[in-house]
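[1] build me a model:
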Amino acid sequence: MKKSYLFFLACLFLGLDTNVYAIDVNTFRYQGPYAVYRPLMLDSIDINAEKFSDESLLKTSLMVQANDESKVYTGKQAPTSTDAYALHLLKFNFRSRGYVKGQISVTGLKSYEVTIDGQSAQGEQTFLPGTHLVTIKYMSRKGRREALKVSVKADKESLLSVDADAERSYSLGDVLDGKRFSGVSLSHDGRYQITSYRITEPEEESYFVWRLTEVATGKLIIESLSTLKWVPGRNAYYVEESLKDGVRLTMTDIETGQQRVLATRLPIGASFMISPTLKDIIVSNVQQGPAEHKDIYQIVEPDDRQPGWRDRKSLGTYKVETGILQPLTFGFHNVVVQDISTDGRYLLIMTSRSRLTKRPTTLYSLIRIDLQEMKSETLVADDGFIADAKFSPDGRSLVVKGSPESFGGVGKNVPEGRIPSMYDYQLYTLDIATRHVMPLTRSFNPSIAQYEWSRADGQIYFSALDKDYCRLFRLSPADGKIVRIDVPEDMVTEFSLANQSDRMAWCGMSASNSDRLYLLNTKSGQSELVEDLSRDILKGVKLGKCEAWDFVNSRGDTISGRFYLPADFNPAKKYPLIVNYYGGCSPTSRNFESRYPQHLYAAMGYVVYVINPSGAAGFGQEFASRHVATAGQGVAEDIIEGTRKFCEVHPYINTQKIGCIGASYGGFMTQYLQTRTDLFAAAISHAGISDHTSYWGEGYWGYSYSEVSMGDRYPWSDRKLYVNQSPLFNADKIHTPLLFLHGSADHNVPLGESIQMFNALKLLGRPTAFVVVDGQDHHILDYKKRVKWQNTIFAWFAKYLQDDSAWWDSLYPKVAIDE
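    The predicted model follows:
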């Protein structure tokens, strides 16, 4: 592509800086011609007394799909047609590697319009980083030849490139928009499948769609905007309808299409579980607690600040034959349904109560209810470390998920005196008759995610965080043997077993692709691709490489990580580096889409290094226990050492341009790192903890999360841990430009955690900025606010890692204040 300087007058016309550059476009993707005709002239004027103009034919709508066949066109004359009038499309891509101002210049054509990414583009435009599609729609007339000259004019020469190829770089729209799986569920015999999707249109809120299909043929049975759920043990589904007098449940038989109303006038807002016998419907209803005066009110417990904390769930049974709904449980403790036995006789529930004076401060009990005799027995009493449980296929045992300290620590496998991480989940079996507990994963490093006890083959299938992967496993309850099932994705996000067949449906993604749906044969272990949403999401997108990179730290530990390269990576160049981490109790997994989409940073010209330092679950109990009572010690050293070693062995990194970013505990880690090193040229803390003492008391889950991160230590018992390890009390050591991002309605990490640290850095005269996202909680979910929040991150890094403040200045113009 030819590049040339423009004259001074052209610069003035554009309204740009006098240093304006132009890239001539000579090659296009061409579609056309599309013949158009003058309308039949019934009158000489229209209703507004306007005469017809041939130029109005340019406005004719063309229903041309982006993937319709096109051909390459190169020339200085615009393609024409033998038709009296015809429309033509010329397309090309240009890529902006930063925030650029410019315009598309078209000369020679008489009747045309230009769009960029589908939006009308006249005069000066702002080009955000990414690949932009330019479409020139023009009208030709028979016998008229027109010259064609197109150029992209901009104020930054080095940040633009033009390509007639349809391939494009990864964009924020690719992260936010499109269709994703939100759930999958097989029928009892595996013949049918319900798949739910979350669909997001550009700049719109998401909505959900449910599809029921035949597994063998893929035939669509029904598609619905209402939730579809299986009736246990039958090839039938039911839907919930909220009517004036309550909720109605209607069952539809797939084979016959026959419908049957199962229940009417059920409580609105309740949830339901249908018994396998179809005789009972378990109703989980919410009872509102006593209300305080809205203006002046008492808080009776720390958690009483949370909306709805005083409300309690209780259970009822609805008899399908008689239509009678009666209470099943009574009391003021929360009751949550866990499972129902295969024969429908027993219901497993969990109750909870608080005990604030000792860790753990919330205790859970598992209770089995005999629905025939209306009797109950407590199977597990006041264990604060269990999470949930399910029946075995024969109903004689339970499989329980919990932390290593469950059941008196029978599953604990850490050095003496060390407290395990409460988020390093294990599996146990409990024999109901003898109450004998068997720890199944005590010496198994991955941390349990989802699990199911198969009624078809008696094996326990589960997914587990295995370092930065989420893998699929099969466990034999008879001998405790665990086998990994090889699957073609890095992350198993959900799975569903059929009760009476060897089929499993599962969803997954990898570090370099989005959602895919598979069908797995549990006997052979082979997976078959059923639906590839990633193919549509990434159509035409060019991604850079993602590669694993581990290192051995100075303590002799292998620290896991991976890195991402730009799609047009050139090892001879120097690239700025962004380091991403969590640093808390969970790994930074290989999810393709996240609030910090690594491939998107790479598309903007960065190398991205993701590290999983000491303390993350999925690496074994000992490794995970390093999160407890350390408040960043060891974790920060891993990140600093890993970053330095990464730069040493990758000479294409510009070591003077390294940025770092993290959220929540990772936001704390961002702040803490800056008190320990001047390695970073820019840092971003989203919803980060700046003072462990204030977070402990103010966050909705501050004191309870501290049971995980601080163990048995409290602000009054360990000043060194809570005060000395808090960034706020070390603010004077920070010199890195540090951006604070926070939702104003964050109930997990209160807004004040960013406020007080920002105030400290301003008083110290250090480079900092503070951006609040109004009305958002711990995650930024509102579509438009998410876009600006993401752009704020990109602009901050561009300012300090790419020496380009234009984007930041456009988002946050300087405010005149008193010095």
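[2] CA atoms for contacts and neighbours, from now on please.
    Noted.
[3] quick one, helices of the stretch 701-819 of the chain?
    Using DSSP state H, counting those that start in this stretch, the helices assigned to the stretch 701-819 of the chain run over residues 702-709, 719, 752-763, 783-801, 806-811.
[4] of those, flag the one that's most buried.
    helix 702-709 (a mean of 21; mean count of other C-alpha atoms under 10 Å).
[5] immediately after it, which helix or strand?
    The first helix or strand that comes after helix 702-709 along the chain, using DSSP states H and E, is helix 719.
[6] verify the stated contact: Ser4 with Val25.
    No. Counting by C-alpha atoms under 8 Å, Ser4 does not reach Val25; the two are 11.8 Å apart.
[7] one more, so I can put them side by side:
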Amino acid sequence: MSDYSWSPAEDYIIYTEYKTAEKPGDLKRIYGNDDRLPYFRNRSFLHKIDLSTGEIIQLTAGNLSSSLQDIKPDGSTILFSTTRMDYSEVPFHKQNLYELDLNINNLTTVWEDKLYSGYCQYSPDGNKLLVQGGPECFGETGVNVSEGRIPNSYDSQLYIYDLATKVVEPITKSFDPAIGDAYWSKNNEIYISVTEKDYENLYKYNLQSKKINKINLLVEVLGKIDFAHNKPFAVYTGTSISTPNKLYSIDLKKGNSKMISFPEKDRFTNIQFGKTEPWNFVNKNGTTIYGRVYYPPNYDAIQKYPVIVNFYGGTSPIERSCGGRYPINTWAAEGYIVYVLQPSGSTGFGQDFSALHVNGWGFDAIDDIIDGTKKFLDSHPTADSEKVGCIGASYGGYTTMLLQTRTDIFKTAISHAGISSISSYWGEGYWGYSYNTGAAKFSYPWNRKDIFVENSALYNADKFQNSILLLHGTADTNVPVGESLQYYAALKILGKDVEMVLVDDQNHWILDYKKRIEWHYTIMSWFNMKLKNQPQQWNDMFPEKNL
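    The predicted model follows:
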């Protein structure tokens, strides 16, 4: 069993059985791009447990996995979907959505061969669906971009779908924040968790007025939220730019929040955070690029400080949370000014802005980072322009690799799980080609060499300047470790200042606690060596060897 859901009356449970496919043996024929993935042939099927009798009935079977979407509020019907691959048109998969009446075992097709899939939940009366999907989930109905731009499929939207008439209403088309999650309450109100610039906020959609209003929380970055079924209450977790994770309850009618728990209160009692502030600039296109600055504790306005510049990986902004995999407050505490910016293409700023991510490899975001860093240094006299480093991961690692071939303003750089050749990532990464159905829509190595070749760091390695540290998990299935290996090989042959540290048996994210701490120390020791002339920790961790 891999997942389960209770019926509204708690008289039955729908659960998912995960079946592992037989191993193919020594030779495996690949039946399509996704069959490269070792788990693609595994299947998931839905079962029902009757809690009064203990009887278990298998509800779905066949060649395609079944995914439970929702259970109708009266408990009579389940909503589930299947997805099949179709390489004839982008995004290379099609979704079927079904209603199964559990009382008479009757199957109804809601939609078939839907090109852009959606995640659905029932309205309280069971007559409509709240659908979450990309701007093109229902064709052009939810698209709101300038002429000539392609909407970013990762900029999630909400729609109301009438099951009887099949009429679709886009309810967030003109709403700039990107949808993270939604809940249609029993009292017929829709609560929406969103990414809004670098915040994670909560909103409520009024079905009568069709207005979306913000609900004020006691956090800047909403984490998880769970709504009571029968009363207007919820509990949520969240953090802020210099505040660790806390648990709260909220009266949704009055809008009042109350802290329930602060698990790390004692640990943070004597920890001092530095000052933070927003810092934005207007780019070459006249667009405001948002950002923020972290200063060291006990910041002295007459001293010079080394600078770390950080930017998004993928298409999501770097949220203003405390801690996490890239603990910006900790970097600042090490004596750095940290500048975080959200360059063109990020979600949470409206569809037109996020659309710049599509076919944007190596274009607007790179220009924003270079331009923004120069303007930041000019406007901050305590930022040492001779000691500036940058760091990014995944797509941000790609950006970092390419930046060092485009500018000399970064004395050093750190790329974690970066992409050095878009074409090899496209073909070898588990999700490379499918990610690029959004990030490089309709573009391929054979028809857009200006992207896949000219904007890949590997093919510009001879233009590399200054230094870089390449970090990569050896078990990375998203961005294969070869992306760093081939860039390292190129830079070594060219006699460039490059180091590479591989993290054994870790995937795209470094999750093992011990390895994650060592990985963090590797990052800090590299910056300290290159930007502070303090090589001691780096040399202790990685002493020179004559191999």
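[8] quick revisit: mind putting the helices of the stretch 701-819 of the first structure into a markdown table with distance to Val649 of the first structure?
    Formatted as a markdown table, the helices of the stretch 701-819 of the first structure follow (distance: least, C-alpha to C-alpha, whole Å):
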| stretch | distance to Val649 of the first structure |
| --- | --- |
| helix 702-709 | 33 |
| helix 719 | 40 |
| helix 752-763 | 34 |
| helix 783-801 | 20 |
| helix 806-811 | 32 |
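[9] out of these, flag the one nearest Thr558 of the first structure.
    With C-alpha to C-alpha as the criterion, Thr558 of the first structure lies closest to helix 702-709 of those, at 22.2 Å.
[10] show me what the closest one packs onto, helices and strands only.
    Applying 3 or more C-alpha pairs under 8 Å, 6 or more residues apart in numbering; DSSP states H and E, one finds that helix 702-709 of the first structure contacts helix 692-698.
[11] Ser4 and Val25 of the first structure: who's more crowded?
    Val25 (24 against 13; other C-alpha atoms under 10 Å).
[12] now do the more buried one against Tyr112 of the first structure, distance only.
    Look at Val25 of the first structure and Tyr112 of the first structure: by C-alpha to C-alpha, to the nearest Å, they are 16 Å apart.
[13] what of Ser534 of the first structure?
    Applying C-alpha to C-alpha, the value for Ser534 of the first structure to Tyr112 of the first structure is 35 Å.
[14] so what does the biggest strand by length in the second structure touch, helix or strand wise?
    Across the second structure, the longest stretch assigned as strand under DSSP state E is strand 383-393. Contacts defined by 3+ C-alpha pairs under 8 Å, 6+ apart place strand 383-393 of the second structure against strand 305-310, helix 364-379, helix 395-406, strand 412-416, helix 513-532.
[15] can you tell me which of these is nearest to Ile328 of the second structure?
    It's strand 305-310; of these, that one is closest to Ile328 of the second structure (C-alpha to C-alpha) at 8.9 Å.
[16] which residue numbers in the first structure does the closest one align to?
    Per TM-score structural alignment, the counterpart of strand 305-310 of the second structure in the first structure is residues 575-580.
[17] and the helices and strands packed on strand 383-393 of the second structure: which comes nearest Thr83 of the second structure?
    Among those, the nearest to Thr83 of the second structure by C-alpha to C-alpha is helix 395-406 (26.9 Å).
[18] now the angle from that closest one to helix 364-379?
    Angle of helix 395-406 of the second structure versus helix 364-379, following axes from the mean of the first three to the mean of the last three C-alpha atoms, to 10 degrees, is 70 degrees.
[19] what span of the first structure lines up against helix 395-406 of the second structure?
    Counting by TM-score structural alignment, helix 395-406 of the second structure corresponds to residues 665-676.
[20] what about the spatially closest residue to Asp457 of the first structure that is not a sequence neighbour, distance to Leu315 of the first structure?
    Spatial nearest neighbour of Asp457 of the first structure, excluding adjacent residues (C-alpha to C-alpha, 6 or more residues apart in numbering): Asp502 at 7.9 Å. Relative to Leu315 of the first structure, Asp502 of the first structure is positioned 34 Å away (C-alpha to C-alpha).
[21] more neighbours, the two?
    Leu315 (22 against 18).
[22] rewinding a little: quick one: map the residue nearest to Asp457 of the first structure onto the second structure.
    Aligned by TM-score structural alignment, Asp502 of the first structure pairs with Pro232 of the second structure.
[23] ok, now which ones touch that match?
    Going by C-alpha atoms under 8 Å, 6 or more residues apart in numbering, Pro232 of the second structure touches Asp251, Leu252, Lys253.
[24] what lines up with the first one in the first structure?
    Using TM-score structural alignment as the criterion, Asp251 of the second structure maps onto Asn521 of the first structure.
[25] how about its match, what does it touch?
    Taking C-alpha under 8 Å, 6+ apart, we find Asn521 of the first structure in contact with Asp502, Arg503, Met504, Ser527.
[26] go with 6 Å
    By C-alpha atoms under 6 Å, 6 or more residues apart in numbering, the residues touching Asn521 of the first structure are Asp502, Arg503.
[27] what do you get for Glu277 of the second structure?
    Each residue near Glu277 of the second structure by C-alpha under 6 Å, 6+ apart is listed here: Arg292, Val293.
[28] what's the counterpart of it in the first structure?
    Aligned counterpart of Glu277 of the second structure in the first structure: Glu547 (TM-score structural alignment).
[29] state the helix or strand in which its match lies.
    Glu547 of the first structure belongs to strand 546-548, assigned by DSSP H and E.
[30] what distance separates that strand from the centre of its chain?
    On the basis of C-alpha atoms, centre = their mean, to the nearest Å, strand 546-548 of the first structure sits 20 Å off its chain's mean C-alpha point.
[31] without its sequence neighbours, what residue ends up closest to Ser421 of the first structure?
    That would be Ser625: by C-alpha to C-alpha, 6+ apart, it lies 5.0 Å from Ser421 of the first structure.
[32] where along the stretch 1-150 of the second structure do the strands fall?
    In the stretch 1-150 of the second structure, the segments counted as strands under DSSP state E, counting those that start in this stretch are 3-6, 12-19, 43-50, 56-58, 67-71, 77-85, 93-101, 106-114, 119-122, 128-133.
[33] in TSV: those, plus distance to Asn245 of the second structure.
    As requested, those are exported to TSV (distance: least, C-alpha to C-alpha, whole Å):
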stretch	distance to Asn245 of the second structure
strand 3-6	27
strand 12-19	31
strand 43-50	34
strand 56-58	41
strand 67-71	30
strand 77-85	34
strand 93-101	37
strand 106-114	39
strand 119-122	28
strand 128-133	27
